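Asks: I would like the atomic coordinates for the input below:
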Amino acid sequence: MTSYAVVPFVTWLVAGSLKFFVNSIRARRLAFGLIGYGGLPSNHSAIVTSMAALIAFREGVNTPAFGVAVTLAFIVLLDANSLRRQVGKHAAAINRINAANGIDSGLRERMGHTRVEILAGIAVGVCVAYMFR
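Replies: Predicted coordinates for the structure are as follows:
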């Protein structure tokens, strides 16, 4: 039986590889410079979903562990869509203000995820958990 610690790690590898592949296609070059926060699929969403789904597959949904995993997943998903996107908007505004004043702040503007990116992360997490059930 695979350890519960292995599935999130494998999910991170799968989601990160998919994100690199998608970013490379969009950029029409190897996208090493585009690795980081944001993009499709959401790594964070994939990782927390993989654990919640694995617990659901192995132990069922009427367990305390599943409740904790779902709660954590909701917090991460909300953060990915709202808080981090707002941080990215603030970074963009600060970069514009600094550029107008001749300052290169270089703050990362792509921080959060769209709903599609989050849904793709959820799909990756469920698929990887299903493979390890």
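Asks: use CA for all of it now, contacts and neighbours both
Replies: Noted.
Asks: Longest helix in the protein, please.
Replies: Using DSSP state H, we find that the single longest helix of the chain is helix 6-27.
Asks: run this one through as well so I can compare:
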Amino acid sequence: MAMDEMGGSTPETTTRAAAATTSYVSSSIFSNYPLLSALLAFALAQSFKLILSWYKERRWDLKQLVGSGGMPSSHSATVVALTVAVGLQEGFGGSLFAMALILACVVMYDATGVRLHAGRQAEVLNQIVCELPSEHPLAESRPLRELLGHTHTQVVAGALLGLITATIIHLITGSTIRA
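Replies: Okay, here's the model as predicted:
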């Protein structure tokens, strides 16, 4: 709360302080180049999944907008866009870039490793459940999600999308590298 000369707050000073805080918060979020790059790359990847799904199946599958798995990897697009944007804004020699790079590597490794194999296991388990006799207690269980991970091609496509997205936003906004 803002104070006047006597140590008390006035409606004017309180209103100005609140407006300044609100302005700072909104401008810092909407001018956060790495955040915007990551969010845009995610949205583009999910949109491409929807379009590719329509192209292959000739029907709109709106689940593609929020689902994981598929081409391109939205996880890879997001973390690579974040990493590139941090590197372009803060410099590629800093600890912030190092953290973003390690995060990106872990996410992409996980997408092609653990999550891909978990999806393949779900596929096998769903097949087994389908072959159970109807009186078995698990025969009526909901199928497990099978599309969890990504192939290497999907991860590379997502990474390229993230790289391109962050670079184009950098060129459009004219963001500068801080040394």
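Asks: Assuming the best superposition, what's their TM-score?
Replies: The TM-score (TM-score structural alignment, normalised by the length of the first structure) is 0.92; 133 aligned residues with a Cα RMSD of 1.6 Å.
Asks: Just the buried residues of the longest helix of the first structure, please?
Replies: Residues 7-8, 10-12, 14-16, 18-24 are the ones in helix 6-27 of the first structure that count as buried (16 or more other Cα atoms under 10 Å).
Asks: mean deviation of that helix from the second structure?
Replies: When the second structure is overlaid, helix 6-27 of the first structure sits 1.1 Å from its aligned residues on average, using mean Cα distance after the TM-score superposition for the first structure.
Asks: And the contacts of that helix?
Replies: 30-32, 34-35, 39-43, 46-48, 50-51, 121, 124-125, 128-129, 132 (Cα atoms under 8 Å, 6 or more residues apart in numbering).
Asks: try it again with 6 Å
Replies: With contacts defined as Cα atoms under 6 Å, 6 or more residues apart in numbering, helix 6-27 of the first structure is touched by 30-31, 40-41, 43, 47.
Asks: What range does it cover in the second structure?
Replies: Mapping helix 6-27 of the first structure onto the second structure (TM-score structural alignment) gives residues 36-57.
Asks: what about the most centrally placed residue in the second structure, helix or strand, and which?
Replies: The centroid of the second structure falls nearest to residue 78 when counting by Cα atoms, centre = their mean (4.0 Å). Following DSSP states H and E, the helix or strand that holds residue 78 of the second structure is helix 74-90.
Asks: how about that helix, which residues of the first structure does it hit?
Replies: Using TM-score structural alignment, helix 74-90 of the second structure pairs with 43-59 in the first structure.
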